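Engineer: Got a sequence here, can you build the structure:
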Amino acid sequence: MKRLAGKVAVVTASTDGIGFAIAKRLAEDGAAVVISSRKQKNVDNALAELRKLNLNVHGLKCHVSEAQDRKQLFEETISKYGKLNILVSNAATNPAVGGVLECDEKVWDKIFDVNVKSSYLLAKEALPYLRREKGSSIVFVSSIAGYDAFELLGAYSVSKTALIGLTKAAAKDLAPEGIRVNCLAPGIIRTKFSKALYENEAANEAALSKIPMGRLGTSEEMAGVVSFLVSEDAGYITGESIVASGGMSARL
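Structural biologist: Prediction:
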């Protein structure tokens, strides 16, 4: 018996990188998984790849900042599978680099709208469905930058700190109902999103110098953590942020 058999999961921003790896792993572990992305083409390509593996997946376009898209995401999940057990909120953006107090107000608003507000709204809108099922859970994808801000990702780092706080607050609220809320805080993972941290030799050396394990992480390693957090193996874990960073320091 696969440990997520009979579960239904929604994973946002799940057609590439960490999100795609999470969707793939949850499906491999037995869940029916609904993937999404801002672009339908990306959804179609990801679905084709996952279905080649005979995985039970569905997908649709969803811009997490759009209320109608979020509504459709959950309504279509219920229409297709009849229930929702797991929400993984992975969508994030970082349209500019610089120190936190150098950030333009419009850029700040964009980062917090996608990274924090949308995560909050997704969880709130998923809650009526999660309440119907025993052992439901939510996972927010934060970052080690939420503990120790990256120099050129000031506003992004603060948004990821906010997700750690959201995890703790929501976990306390929902624990009496049996709904667990946890957080994944990846270190430097080799994805398109983080390529600026490793794409040239100097950047790569600087990144590796901060990682005791001496290598970047993989999306598959992050997916394994999430699969654990949403499984019954983690049934007594809520309100926690799991740092998967190859040993990088993570202290608030």
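Engineer: CA only for contacts and neighbour counts going forward, please
Structural biologist: Will do.
Engineer: for the stretch 51-200 of the chain, what spans make up the strands?
Structural biologist: In the stretch 51-200 of the chain, the strands defined using DSSP state E, counting those that start in this stretch lie at 57-61, 86-89, 137-141, 180-186.
Engineer: Can you lay out the ones you listed as TSV showing mean neighbour count and distance to residue 13?
Structural biologist: As requested, these are exported to TSV (neighbours: other Cα atoms under 10 Å; distance: least, Cα to Cα, whole Å):
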stretch	mean neighbour count	distance to residue 13
strand 57-61	22	10
strand 86-89	26	8
strand 137-141	28	11
strand 180-186	27	15
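Engineer: Quick one: closest of those to residue 164.
Structural biologist: When the strands of the stretch 51-200 of the chain are compared for distance to residue 164 using Cα to Cα, the nearest one is strand 180-186, at 6.7 Å.
Engineer: tell me the contacts of residue 63?
Structural biologist: Taking Cα atoms under 8 Å, 6 or more residues apart in numbering, we find residue 63 in contact with 37, 38, 69, 70.
Engineer: And the last one, how far from residue 61?
Structural biologist: Pointing back at residue 70 there. Relative to residue 61, residue 70 is positioned 10 Å away (criterion: Cα to Cα, to the nearest Å).
Engineer: this one next, for a side-by-side:
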Amino acid sequence: MTSPLFDLSGKVAVITGSSRGIGFASARLMAAHGAKVVICGRKADACEAAAAEINADPGFDSGEAIAVPCNIGRKDELQTVVARANERWGRVDIVMANAAIHPWTGSVLDLRDETFNKFMQVNVQSSIWLAQMTLPGMLERGYGRFIMVASVVGLLGDPVTGTYGLTKAADMQFVRNMAMEFASRGVCANCIAPGTFKTEMARSQWEDPAMVAWYQQRNPSKRFGEIDEIAGVALLLASRAGGYINGQTIAVDGGHTISFR
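Structural biologist: Predicted coordinates:
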């Protein structure tokens, strides 16, 4: 039996990058708690497969999913995602901006303008677009949840992944700004900042024995995260249970960011 605090029956969630990994686990868990979910990612077949898996689960009484392929760096495609949600269910109550790119690493001295602009458009501006497309409806209904998936590299300095971290720090500031503007009107905006999880984006880390040894030495939990451990936090922030959490960045990192060693 679903607790009323976590019940998402009647709510509609748009989750970017949800055909696999953290996004799919979050979509599946929200659907299990009653939400209608829009699965979006760049590959149509992967989106369709993810939506089909959710719809085939007999345990999801009211949860349902549709697939809408989307490149979040293209505003018109994001508009199509939101339009499809509204056409199907008449609303968007929850946005989880999970998709991001990490196409380059290196010194800021070598950062090219076009690379920086691509980072910012996909990782930051796309979330602003989504907010502009969905928050008016949330404010009208007096209920909304805007969840951004950032990263602990937005909290820490790094000479190699600094540009990616810069975009994630921007995400954290964006939810603080939204909380100040919209919290009194029923809309909560928060960030989840994952440590290293076994996702495709982090494959170069968890397949590197030297990185694994370093991470296990520094991280108090001595392991990488499991995807469901992010999904649980996403469910909390999407539901009534998270209604008094606003403008926060929650590090889900096994204690990595609190470790001095």
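Engineer: And the TM-score between them?
Structural biologist: Here the TM-score of the superposed chains, computed with TM-score structural alignment, normalised by the length of structure 1 as the reference length, equals 0.95; 251 aligned residues with a Cα RMSD of 1.6 Å.
Engineer: Let's have the contacts of residue 63 of structure 1 in TSV, adding neighbour count.
Structural biologist: Listed next are the contacts of residue 63 of structure 1 as TSV, based on neighbours: other Cα atoms under 10 Å:
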residue	neighbour count
37	24
38	19
69	17
70	20
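Engineer: related to what we said a few turns ago, redo the strands of the stretch 51-200 of structure 1 as JSON lines? Include distance to residue 18 of structure 1.
Structural biologist: Output for the strands of the stretch 51-200 of structure 1, formatted as JSON lines (distance: least, Cα to Cα, whole Å):
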{"stretch": "strand 57-61", "distance to residue 18 of structure 1": "16"}
{"stretch": "strand 86-89", "distance to residue 18 of structure 1": "11"}
{"stretch": "strand 137-141", "distance to residue 18 of structure 1": "9"}
{"stretch": "strand 180-186", "distance to residue 18 of structure 1": "9"}
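Engineer: Residue 118 of structure 1 is nearest to which of these?
Structural biologist: Smallest distance to residue 118 of structure 1 across the strands of the stretch 51-200 of structure 1 (Cα to Cα): 8.6 Å, for strand 86-89.
Engineer: which one in structure 2 is aligned with residue 100 of structure 1?
Structural biologist: The pairwise alignment with structure 2 assigns residue 100 of structure 1 to residue 108, based on TM-score structural alignment.
Engineer: isn't that match right next to residue 164, touching?
Structural biologist: No: with contacts defined as Cα atoms under 8 Å, residue 108 of structure 2 does not count as touching residue 164, sitting 11.0 Å away.
Engineer: and these two? which has more neighbours close in?
Structural biologist: Neighbours were counted for residue 108 of structure 2 and for residue 164 using other Cα atoms under 10 Å; residue 164 has more, 24 against 13.
Engineer: coming back round to it: just the ones of the contacts of residue 63 of structure 1 in helices?
Structural biologist: Counting by DSSP state H, the part of the contacts of residue 63 of structure 1 found in helices is 69, 70.
Engineer: What's the separation between residue 168 of structure 2 and residue 36 of structure 2?
Structural biologist: The value you get for residue 168 of structure 2 to residue 36 of structure 2, if Cα to Cα is used, is 27 Å.
Engineer: Then residue 161 of structure 2?
Structural biologist: From residue 161 of structure 2 over to residue 36 of structure 2 (counting by Cα to Cα), the distance is 35 Å.
Engineer: what about the two, which has more around it?
Structural biologist: Between residue 161 of structure 2 and residue 36, counted using other Cα under 10 Å, residue 36 has the larger neighbour count: 28 against 17.
Engineer: In structure 1, what residue corresponds to that one?
Structural biologist: So, by TM-score structural alignment, residue 36 of structure 2 is matched to residue 32.
Engineer: quick one: that match and residue 7 touch, right?
Structural biologist: Yes: taking Cα under 8 Å as the contact criterion, residue 32 of structure 1 and residue 7 are neighbours in contact, 6.3 Å apart.
Engineer: If anything else comes up later, I'll come back, but that's it for now.
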